[in-house]
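Chemist: take this sequence and fold it.
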Amino acid sequence: MKYAFPDNFWWGSASSALQTEGTREGETTWDYWFAREPNRFHNGVGPQHTSTFYQHWKTDIQLLKQLNHNSFRTSISWARLIPDGIGEVNPDAVDFYNQVIDELNEQDITPFITLFHFDMPMAMQEIGGWENRDVVDAYARYAQICFELFGDRVLHWFTFNEPIVPVEGGYLYDFHYPNVVDFRRAATVAYHTVLAHAKAVQAYRAGHYAGEIGIVLNLTPSYPRSQNPADVKAAHVADLMFNRSFLDPVLRGEYPADLVALLKSYDQLPACKPEDGFLIAEGKIDLLGINYYQPRRVKCRDSAVNPQAPFMPEWFFDSYEMPGRKMNPYRGWEIYEPGIYDILVNLRDNYGNPRCFISENGMGVENEQRFIENGQINDQYRIEFISEHLAWLHKGISEGCNCLGYHMWTFIDNWSWCNAYKNRYGFIQLDLKTQKRTIKKSGEWFAATALNNSFEKE
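Modeler: Below is the predicted model:
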C-alpha cells in the first residue's frame, strides 16, 4: 500500500543545542552537575562530548540536505547567547546562530527554533531556577532578544521542549539536577514554566513578527488497564498531571479545573498572583509540536499509600504492564504505534484540531555497530519503527487531523543527558573518536520517503 502525504509536509529531524554543540561560554546545570557527579552519566561521558555541531554545522547541514530534509529543529542555548542569563549578549553566539540559520535557509531547510531545551544557565539555577519568578522575567528577556536577532529569518519558534521533563527529572524523580523530590516545588516549577511560555508568546505577538510561535510537548496517552471505574479514574489523573498540565494552558489558556481541585485538596498548589490568569490566557499557541515515544499504561493502586512518603503522582495510580506488549529492550520503553493516532484524534475532537506536527519520534538502540554490513549500519528495525508510526499518522491525517509534518529524533547520534551515548537514535552514525559521520540505512530510507512525499508498505 502507498502512503502519500499532503503537499508541503514537513520532513525532517530534531536536535538540541546542548546535545550537539559542545562546550560553551556560559555554564549550564548539566556542566555543573557533571563536574560534581560524573558517576550519574553513562560511562562518565558529559555534555562536552557532543556531536561537535559548533565546529561542523556547515557539513552537517549538507548532510541534512542529502537526507532531503525540508525542515530541521534545533535550539538556541540561553547560556551560550547570554552566559550569565541576564547580562550582555555574546557576539560569538550571535554569529554562530546567524550562520546556522542563514545556511539552513540557503539550503531550503526551514529552521524550527526552540528557546529552551533543558539547559538552564547555572547562574539562573543559583537563584532558584524556575522556582523564582525573576528567572521567568529573565527568560522572557532572553526570548525577546532571540526574536529581535533572528525573527526576520526564523518563522517557527517554540518556547520550550518537553517542559514536563525538568519538572519530573529535577523535582520529582531525581533524574535531572537539582535532584529535588518535592511535589509542591515541582508544581511551582511547572507553573512558572507556563508563565515564562506565556510571556514569550506575549513578546512575540507584540513584535508583530512574520512567523508563528508554539511549544513542543511530549504527550504520553494514558491507557487504563480496564474499563473498571477505578482504572479509568487512575488513567484520568495520570493524564491530568503528565499531559494536560501543559496541554490545556497552551491550547485553552487555562488549567483543567479537576487538576486544580485535586492539587488544592492535598495542599500542593503553587503560589498564584491575580494577574497570572490573564497572562496564561495570552499564551495560546499557533503551532503544537508533539513528541511521542511511548504510551503510559496505568491501573488503580492496589495498596495503600504510605502517609509518611513524599506526595507523588503515584498516590493515584500504579503503572501497568500490558501482556504481550512490544518493547524496545534497550530503552525499556513500550513501542505502541497507534498512540500517535490517538493523540491526534484527541486533539481533533477535544482541542479544536490545532495546527500540529510530530516534532520527535525515535528509537534508541545500544551497540548499533553490531548491525554494520559493508560499512553501513543496517537499522531495518528503525525503518519499521518509523513506517509503522507514519502509517498511523497517515490514518489520522486522512480522518481530518491537522498534522503538518514529521520530525525524527535525531539527525546524528548525539549525547543524551544521563544516558550519554548508551543508545543511538540518529539517521547518521557518529564515530566518537574521529567524529566521522556515516549515513545509516534508515537515513537512506527517510531521504527517499521525503523526496517522494510518500512510502510503500505491505
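Chemist: CA atoms for contacts and neighbours, from now on please.
Modeler: OK.
Chemist: check which element follows the longest helix seen in the chain along the chain.
Modeler: Secondary structure of the chain per DSSP state H: the longest helix is helix 183-206. Sequence-wise, the next helix or strand downstream of helix 183-206 (DSSP states H and E) is strand 212-218.
Chemist: look at Met120 and say how many residues are nearby.
Modeler: Residue neighbour count, defined by other Cα atoms under 10 Å, stands at 23 for Met120.
Chemist: would you confirm that it contacts Thr29?
Modeler: Yes. Using Cα atoms under 8 Å, Met120 is in contact with Thr29, at 5.8 Å.
Chemist: returning to that earlier point: now for the longest helix of the chain, which elements pack on it?
Modeler: Packing partners of helix 183-206 (3 or more Cα pairs under 8 Å, 6 or more residues apart in numbering; DSSP states H and E): helix 133-150, strand 156-161, helix 164-171, strand 212-218, helix 245-252, helix 276-282.
Chemist: second input sequence below; structure requested for side-by-side comparison:
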Amino acid sequence: MSMLTRRHLLRRAALSATAATPAGPALGAAATPAGATLGAAATAAGATALTGCRSEDPVERAEPAARLLFPPDFGWGAATSAYQIEGAAKEDGRGESVWDTFSRTPGRTRNGDTGDVAADHYHRYAEDLDLMRDLGLRSYRFSISWPRIQPDGTGAANQRGLDFYRRLVDGLHERGIAPMATLFHWDLPQTLQDAGGWESRDVAHRFADYAATVFAALGDRVPVWLTINEPKTVVQNGYLRGHHAPGRQDPDAAYLVAHHLQLAHGLAVQSLRADGSNGRIGPAFNLHPCYPADDSPAAAEAARLYDGYENRLYLDSAFHGSYPEDVLADLGPDSRLVRGIQDGDLEIISSPVDLLAVQYYTPIYVTGTGGTVRRWPTSEASWQQIYPDGMYDILTRVTRDYGPVPLTVTENGLPTPDVLGADGTVEDTGRVTFLRDHLAAAHRAIADGVPLESFHVWSLLDNFEWEEGYEQRWGLIYVDYPTQRRVFKRSAHWYRKVIADNAL
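Modeler: All right, here's what the predicted structure looks like:
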C-alpha cells in the first residue's frame, strides 16, 4: 500500500459519514430540513451516473399531499443492540468484549461512560417487551451478545446466556412481535481480540461456530437472522480512525478486517443452511449514497471511488462474488486484503441470502480532490446530514444494481436534545419530522418497485451511543438513567399512530 493511498484512507475515514465533521446548523427539537439549500449541489445527471440517485430538492415532498398507505403486511419495527442496552456486563457467565475493554479505557468514551449498566434491559426486558407491545411494534430487531453465549468466543455455550435470549424471543412471540436477531453487533469477545481479532482468518470460522450454536438453540423461534452489523463501521471506526473498539489506526489491517467480516457473513449463511432452519438470513449494511459535490469530471471520478469504499466493497462481494476493481487498484496488489483472499472465499461470501438489511443515516458529497462537503443541516451527530431523499436513492439503487432481493430498513433515526419535562413529556418534534420525511421517501421507493418489507427505527430506547456515551439520545423511549424509568416521547406516540393506521 502506497503512502498516498494510506493518507487517502485515513482522510476518507475522518471525513466519512461515520466520522465527526465540523458541525453545521444542527437539527434541533423543532428544526426541519425545509430551509436547507443545496448550494453547489451535485447535478442529477452526475449522481445518476454514479449511484442511480436523484438529487431533487426534498422540500417539495416534506408534507405529503395525500395519505400514504403502506402494504398491508408491512413490518413496522424498532431496533437495539446488546451492548448498548443490556447492561449486566459481569452477570450470568458473560465474558468480556472488546467494548468492555475499550469503554473502560480512560479517554476513549465521553465522560468515561461504559455499557456496564446501559438501559438495564437484561433485568427489565419484560417491561421493555410490554412497551414494544404498547407501541404496536410488529417486528423487533435486537442483537445477541457473543460473549454472553461464548464467554471466550469458542467452546460450549453458556446456557444462562442462551436462556436469556430464549425468554426474550418467547416474550416477543407472546406479544405478537416478530423477532429479528443480529448475530454480531460489534461486541467481539476480548479473548478473540487478544488472539488477533478480525485480522485473524480463524475468527471468521469461530463466528460460524458461534452462529451454529445460536441457530441450534433458537433457530426454530427466530424467522429472520442478520449476520454482521455494519462491517464498514468496524473497518472505518475501529481500524482507521480508532474511535471505536478495538481502537486501532492501521490502514493495512483495516481492509483485511473487511474481508474477514465478509467471510464470516458467508460462513454464517452456510451454517444456517446446514442447520436446516426455515429462518431467513442476510447481512446488515449501512449504505451512504455518494454524490459528486459539483459537475466536474474530477468530482464524478472521486465520488465513484468513494462509493466503492462506502458501498460496493460490501455489496459487490456479497451479491456479485467480487470486490470492486477500482477499490482493489486503489489499495494496490500488495494490500493485505488482496493477499488475504483465498480460493473459494468469494463464493462463500456470496452465498445466496434471503434479504438485505439497509441502514441509512446520511448522504456523502465528494469533491474532486476526494474530500467531502456538507450540503444539508446536521443532527446532534455532526456527521449526519439530514437528507430524506437519500433514503429513496439508496433503496432504488440497491434494487436496480443488485436485483429484487427483499429489503428491510433496520436502522434510521437521529439524536435530538431530549429533555424530560416537568409534566412528564418529551417533546422531540425534530425526530417526528425526520421519521415522517424518511418514511415518505421509503414509501416512494416502494411505489417505484423496491421490495421493502419492513422499517425499524433506531432506536427503541435511549442507550449507550458508543464513543459518545450517554450524551446523545436516539430513542423513541426516553430512559432516565439514574432511575431507569422509561417514558414515551412524542415520537413514540406519533409512531404508534403510524403503525395503527399503517399510513403516514
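Chemist: care to give me the TM-score?
Modeler: Here the TM-score for the pair of chains, by TM-score structural alignment, normalised by the length of structure 1, is 0.92; 434 aligned residues with a Cα RMSD of 1.4 Å.
Chemist: that older thread, and the longest helix of structure 1, which stretch of structure 2?
Modeler: Mapped onto structure 2 using TM-score structural alignment, helix 183-206 of structure 1 spans residues 251-274.
Chemist: tell me roughly how far that stretch lies from structure 1 on average.
Modeler: Overlaying structure 1 shows stretch 251-274 of structure 2 at a mean distance of 0.7 Å from the equivalent residues (mean Cα distance after the TM-score superposition for structure 1).
Chemist: identify each buried residue in that stretch, please.
Modeler: Buried residues in stretch 251-274 of structure 2, counted by 16 or more other Cα atoms under 10 Å: 251-273.
Chemist: where does His243 of structure 2 land in three-state SS?
Modeler: Secondary structure, DSSP: H, G, I helix; E, B strand; the rest coil: His243 of structure 2 is coil.
Chemist: for it, what are its contacts?
Modeler: By Cα atoms under 8 Å, 6 or more residues apart in numbering, His243 of structure 2 lies in contact with 108, 237, 467.
Chemist: circling back: possible to save the helices and strands packed on helix 183-206 of structure 1 as CSV with mean neighbour count and distance to Phe96 of structure 1?
Modeler: Formatted as CSV, these follow (neighbours: other Cα atoms under 10 Å; distance: least, Cα to Cα, whole Å):
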stretch, mean neighbour count, distance to Phe96 of structure 1
helix 133-150, 19, 12
strand 156-161, 24, 18
helix 164-171, 22, 27
strand 212-218, 24, 22
helix 245-252, 22, 31
helix 276-282, 18, 32
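Chemist: tell me if Tyr306 of structure 2 really is in a helix.
Modeler: Yes. Assessed by three-state DSSP, Tyr306 of structure 2 belongs to a helix.
Chemist: not counting its neighbours along the chain, what's nearest the aligned partner of Tyr402 of structure 2 in structure 1?
Modeler: Using TM-score structural alignment as the criterion, Tyr402 of structure 2 maps onto Tyr351 of structure 1. Ranked by Cα to Cα, 6 or more residues apart in numbering and with sequence neighbours excluded, the top spatial neighbour of Tyr351 of structure 1 is Leu251, at 7.0 Å.
Chemist: ok, now which ones touch the alignment partner in structure 2 of the one you found?
Modeler: Counting by TM-score structural alignment, Leu251 of structure 1 lines up with Phe319 in structure 2. By Cα under 8 Å, 6+ apart, the contact list for Phe319 of structure 2 reads 350, 352, 402.
Chemist: next: Asp462 of structure 2.
Modeler: Residues in contact with Asp462 of structure 2, defined by Cα under 8 Å, 6+ apart, are 119, 473-479.
Chemist: switch to 7 Å and redo it
Modeler: Contact partners of Asp462 of structure 2, counting by Cα atoms under 7 Å, 6 or more residues apart in numbering, are 473-475, 477-479.
Chemist: do the same with Leu263 of structure 1
Modeler: Leu263 of structure 1 is in contact with Leu269, counting by Cα under 7 Å, 6+ apart.
Chemist: tell me the counterpart of it in structure 2.
Modeler: Pairing criterion TM-score structural alignment: the partner of Leu263 of structure 1 within structure 2 is identified as Leu331.
Chemist: how much space between that match and Ala299 of structure 2?
Modeler: Note on Leu331 of structure 2: its distance to Ala299 of structure 2, by Cα to Cα, to the nearest Å, is 20 Å.
Chemist: same check, this time on Ala118 of structure 2
Modeler: Ala118 of structure 2 sits 43 Å away from Ala299 of structure 2, going by Cα to Cα.
Chemist: which of those two has more neighbours?
Modeler: Per other Cα under 10 Å, whichever of Ala118 of structure 2 and Ala299 has more neighbours is Ala118, with 26 against 23.
Chemist: pretty sure Tyr406 of structure 1 belongs to a strand, no?
Modeler: Yes. Counting by three-state DSSP, Tyr406 of structure 1 is located in a strand.
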